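In: coords please:
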Amino acid sequence: MSHDQARVARALLSVSDKTGLVDFARALSERGVALVSTGGTHRALSEAGLPVTEVAEITGFPEMMDGRVKTLHPAVHGGLLAVRDDPEHQAALAAHGIGAIDLLVVNLYPFEATIAKPCAYDDAVENIDVGGPAMIRAAAKNHADVAVVVDVADYGAILSELEAGNGTLGAATRRRLAQKAFARTASYDSAIASWLADHVEMEAAPAFRAFGGTLAQSLRYGENPHQSAAFYRTPGLVRPGVASARQLQGKELSFNNLNDTDAAYECVAEFDPARAAAVAIIKHANPCGVAEGDTLAEAYERALACDPTSAFGGIVALNRTLDAESAARIVEIFTEVIIAPDATEEAIALVATKKNLRLLLTGGLPDPRAKGFSMRNLAGGILVQGRDAAVVDDMTLKVVTKREPTAQEYADLRFAYRVAKHVKSNAIVYARNGATVGIGAGQMSRVDSSRIAAWKAAEGAKRIGAAESLAKGSVVASDAFFPFADGLIAAAEAGATAVIQPGGSMRDADVIKAADEAGLAMVFTGHRHFRH
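Out: Below you'll find the predicted structure:
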């Protein structure tokens, strides 16, 4: 046996998920591997007729405290941690009658599954595994001699390597398994810490912060083909959206699809389905058209009219059940993804005529007011912030101009501000009668965003043969204050009649004066919606 190889003579199995357990253990036993196991695992193996020793027999103690104490014993941890070529370690094993453990097979109490649905606090606590992570970490630390398996998906590869290696596992395999094991316990502890954070008054910037997730999908590549990528699902009650969705049909979702679809669904969730049907069309994580209507089909037509060129190859998000009328219209142009709370059978059949079009059903809309966090990697660190849960319907709109908005302008101002929250900064949104007519996104100066949005509205007029820009008679929303009057003047020149913005600029007085001179009504929200 080479130095690289470690023979597997004795294995300890203690699993919550018993998928494939008996077949795996039988294959080990047939190779002459001695089996040791705990509680329910021991019962499953014994009932399958396999020779197996219960942990209580080697520790000399029965399972205690409803199974909370069973493997936390030197007879277990000594067998996992002993260095095989260390004479003192070997002498300690011999002196205390401890047998070495060469292979540990553990998967943990289903804490993540427990908190993924409504559960009592005490039930969640009871599903926090203690002995499992302790054994995993011991075996992973001693991976020079011990192999640790935490994923049932690895059973087949382990058996294949044991066969090829005449009962041994290579150092590279043990190292790979150790890395996976530490990642598993880290993810598990992260789930517990995050769940507990929801049940305590946690400070805004705690000294330690844990983030973790479970692989939901390996992706072909990231934003570009030379970037690797994967999608991980975070534990707990999943916010309705991409992570919770069922994909009924279509190609595998890409990194950009997932990112854009999430942006689309978060945007459309700002619109209460009890008030009106709403549709958001997203391209490169920016809305290119958003509208409300009496029906989804009407809302889609109005959203599409804002920028049909950009909508080609976009993401369509709906706030109500996808019906046949709206589905028939959506499939008329190339669309990457449709995401909705649900869909009728007729709608599903219509979408099925486009085999590459992905249809995602989520079962519900995310709450735009819900707390949570977002994070972004920096070189050597992570930026963490609470999600933007501010909703314009909860804001007190302060009229700062001589003219107060009309009832229709108020409705459109709120509509435009809901959209502006989801447009990359600097963001300018023109809207009229519950539909966007021009959107300017992501420019380095706010006046440029305003000019682009006005140009989009003018182009929209040309498409339908209108004599005037679609911005004529519209309202305009800005995600942050106008630092100078020029951006507001550009909006007035485009034909806007009312403005909604956070306010707070050193030159607010100049901007208000310009609005009054142009006859515009303007309201301040006091809430900024930067989106970088």
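In: Could you use CA atoms for every contact and neighbour count after this?
Out: OK.
In: Quick check: Thr406 vs Thr497, distance?
Out: The spacing between Thr406 and Thr497, counted by CA to CA, to the nearest Å, is 10 Å.
In: Looking at the two, which one has more neighbours?
Out: When Thr406 and Thr497 are compared on other CA atoms under 10 Å, the one with more neighbours turns out to be Thr497, at 22 against 11.
In: structure for this one too, so we can compare:
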Amino acid sequence: MQDLAPMRRALISVSDKTGLIDLAAALVERGVEILSTGGSAKALRDAGIDVRDVSDVTGFPEMMDGRVKTLHPKVHGGLLALRDNDDHVAAMEAHDIGAIDLLVVNLYPFEETVAKGADYDTCIENIDIGGPAMIRAAAKNHAFVNVIVDIADYTALLHELDQNGGQTSFQFRRRLAQIAYARTGAYDAAVSTWMADAMEEQNPRRRAFAGHLAQPLRYGENPHQRAAFYVDGSNRPGVATAEQLQGKELSYNNINDTDAAFELVSEFDPADGPACAIIKHANPCGVARGASLQDAYQKAFDCDRTSAFGGIVALNQRLDKATAEQIVEIFTEVVIAPGADDDAIAVFAAKKNLRLLTTTGLANTRETGLAYRQVSGGMLVQDRDSGFIGMDDLKVVTKKAPTDAQMRDLLFAWKVAKHVKSNAIVYVNGGATVGVGAGQMSRVDSALIAAKKAERMAEAMGLDAPLTQGSAVASDAFFPFADGLMEAAGAGASCVIQPGGSMRDDEVIAAADEAGLAMVFTGMRHFRH
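Out: Purely as a prediction, here's the structure:
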């Protein structure tokens, strides 16, 4: 395997022409002949760069609206020929095939076209055929050929040529080949996913997944695990598309927890008032609405002040100075919000390790899409949990009906329970969580833990009684027995929201009636494993 390979001839055919002129001019300056197609060739000529049309090389014009232009033996032979194979060299000479040492291609903008909501035929026309074929050919022959699919690699190529006297190393070419195959794989994944959606095919026989490296991470959940953060190219507001204004690099756990926090706070429409969610280890330790953003933060913080230390704070409105000053009173890992005032940013500037992320808006929690989870030997794929329950969807099943104020707290608790690891129990009082029980094997234990946390906070705050007294309680799934419900009643809950659907619903309803509770069924559960 030879290491250094000379570069004498390049084929450039790009959809995104950013940096095209500078790259081509630099290559010509280094003695590289340029072949090109269509719009790329025109752009180069207009810039005064000497270029040869691929159609002059193949002897065939571009045809069929540009669908056929590079699918020719003189192109693919030039990319695939082994320069150290006598038979290949002889075939090149016999058929007048010139070697191509560099391929620069970025593909038709299929993903962007789909994202704009283009019609079916327009999307089809933006599926590149010749580009992926050439990329795969050049990548296969990386022993001799360089292939560039990302504008970000233009500078690296020129540096490599200068370092090696107009040649490139095998390691460099192999790295480019890996990037190229990943790009064509991601492109095909985008096309196949779009076609499955267009056909309303829920479970296609084969499904492809792809991502683009956003950030190498120091390690994963634990220091002995390697990790990186990849994004899927969607524009959904959240941690993947947020701008980090300050603070040290996000960790694996920071990203995971920040995503959980932002998805939860996005359940609360800013038009209905400020809301805050504080997350620890992907579970909420406090969620609240308030008269102001500062008030919402304080109420969320008061749910579990101990767990809030070192947590993630998500806000549904633009961060202001007063709220920022409140947040920095304790150690906080990340704050994410749809924008931040200059005064708030100045407050955070004194806390150099605190990460501040701003987004373009809130996530649409009712938006459909797919969620993935890897298991040993495979992948679980399901719809994102975009299920929504409104006031009209609730069924009162007890003799006592909730008051309007109780109904508001029940719906608030239900939204929070959706984002708590199952088994989930959430107590809410006055638009704020006052106890959260998460991730227990028994629903009874979740109810007990949430109540115990409320008792500890009442003691710490000097209250006469825990705020679970008179609270609304949400259960993410049905109560299989009345015992969990009775624990909530014992903690002082006055009303309950749960999916219903247990074989013992009648027993649970009877127990609620006996305890004087109001209870509503949603008909929908929110397991979150």
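In: Residue in the first structure paired with Asp342 of the second structure?
Out: When the first structure is aligned by TM-score structural alignment, the residue opposite Asp342 of the second structure is Glu345.
In: count of neighbours near that match?
Out: Applying other CA under 10 Å, we find 12 residues neighbouring Glu345 of the first structure.
In: which ones are touching the closest residue to Val145 of the second structure other than its chain neighbours?
Out: With sequence-adjacent residues excluded and distances taken as CA to CA, 6 or more residues apart in numbering, Val145 of the second structure is closest to Asp101, at 4.7 Å. Residues in contact with Asp101 of the second structure (CA atoms under 8 Å, 6 or more residues apart in numbering) are Pro6, Met7, Arg8, Arg9, Ala10, Leu79, Phe144, Val145, Asn146.
In: so the second one touches Ile34, yeah?
Out: When you say that, I think you mean Met7 of the second structure. No. With contacts counted by CA atoms under 8 Å, Met7 of the second structure stays clear of Ile34, the gap being 11.0 Å.
In: Alignment lookup: Ala278 of the first structure to the second structure.
Out: Aligned partner of Ala278 of the first structure by TM-score structural alignment: Ala275.
In: I meant Ser445 of the first structure, not that one.
Out: In the second structure, the residue equivalent to Ser445 of the first structure is Ser442, according to TM-score structural alignment.
In: So the closest residue to that match other than its chain neighbours: helix, strand or coil?
Out: With sequence-adjacent residues excluded and distances taken as CA to CA, 6+ apart, Ser442 of the second structure is closest to Asn423, at 6.7 Å. Asn423 of the second structure falls in the coil class when you classify it by DSSP: H, G, I helix; E, B strand; the rest coil.
In: Report how many residues lie close to the alignment partner in the first structure of Asn423 of the second structure.
Out: Using TM-score structural alignment, the partner of Asn423 of the second structure in the first structure is Asn426. By the measure other CA under 10 Å, the count of residues near Asn426 of the first structure is 24.
In: Please report the distance of Asn426 of the first structure from Ala467 of the first structure.
Out: When distances are taken as CA to CA, Asn426 of the first structure and Ala467 of the first structure turn out to be 29 Å apart.
In: same question, Glu298 of the first structure
Out: 23 Å.
In: ditto for Ala147 of the first structure
Out: 75 Å.
In: which of these two has more neighbours?
Out: Ala147 (32 against 9).
In: what do we get in the second structure for that one?
Out: Taking TM-score structural alignment, the alignment pairs Ala147 of the first structure with Asn146 from the second structure.
In: Show the contacting residues for its match.
Out: Residues Asp101, Leu102, Leu103, Ala138, Ala139, Arg173, Leu176, Ala177 are the ones in contact with Asn146 of the second structure under the rule CA under 8 Å, 6+ apart.
In: Okay, and the last one sits in which element?
Out: In this case it means Ala177 of the second structure. Ala177 of the second structure belongs to helix 170-198 when elements are defined using DSSP states H and E.
In: Then the fourth one?
Out: Secondary structure here is read from DSSP H and E; on that basis Ala138 of the second structure sits in helix 130-140.
In: can I assume Ala277 of the first structure is in contact with Glu292?
Out: Yes. In this structure Ala277 of the first structure lies within contact range of Glu292 using CA under 8 Å: 5.5 Å.
In: any residues in contact with both of these two?
Out: The overlap between the contact sets of Ala277 of the first structure and Glu292 (CA under 8 Å, 6+ apart) consists of Ala299.
In: what about those two, which has more around it?
Out: In this view Ala277 of the first structure and Glu292 are compared by other CA under 10 Å, and Glu292 has more residues nearby, 29 against 23.
In: Now do the closest residue to Ala143 of the second structure other than its chain neighbours: how many residues are near it, please.
Out: The shortest distance from Ala143 of the second structure to any residue that is not its chain neighbour, by CA to CA, 6+ apart, is 6.3 Å, and that residue is Phe170. In terms of burial, Phe170 of the second structure registers 19 neighbours under the definition other CA under 10 Å.
In: How about Val444 of the second structure?
Out: Here the neighbour count serves as a burial measure; for Val444 of the second structure (other CA under 10 Å) it reads 22.
In: Checking it next. Helix, strand or coil?
Out: Classification of Val444 of the second structure using three-state DSSP returns helix.
In: For Val231 of the second structure, see how far away the residue lying closest to it once chain neighbours are set aside is.
Out: Nearest non-adjacent residue to Val444 of the second structure, counting by CA to CA, 6+ apart: Gly484, 4.3 Å away. As for Gly484 of the second structure, its distance to Val231 of the second structure is 40 Å (criterion: CA to CA).
In: who has more neighbours, these two?
Out: With neighbours defined as other CA under 10 Å, Gly484 of the second structure and Val231 compare such that Gly484 has more, 22 against 15.
In: in a helix, that's where that one is, yeah?
Out: Yes. Counting by three-state DSSP, one finds Gly484 of the second structure located in a helix.
In: list the contacts for it?
Out: Arg443, Val444, Ala447.
In: Which helix or strand contains Leu71 of the second structure?
Out: According to DSSP H and E, Leu71 of the second structure maps onto no helix or strand at all.
In: swap that for Ala451 of the second structure, please
Out: helix 443-461.
In: What residues sit buried inside that helix?
Out: For helix 443-461 of the second structure, burial by neighbour count (16 or more other CA atoms under 10 Å) applies to 443-458.
In: quick revisit: elements contacting the helix holding Ala138 of the second structure?
Out: Helices and strands touching helix 130-140 of the second structure, as assessed by 3 or more CA pairs under 8 Å, 6 or more residues apart in numbering; DSSP states H and E, comprise helix 73-80, strand 102-106, strand 146-148, helix 170-198.
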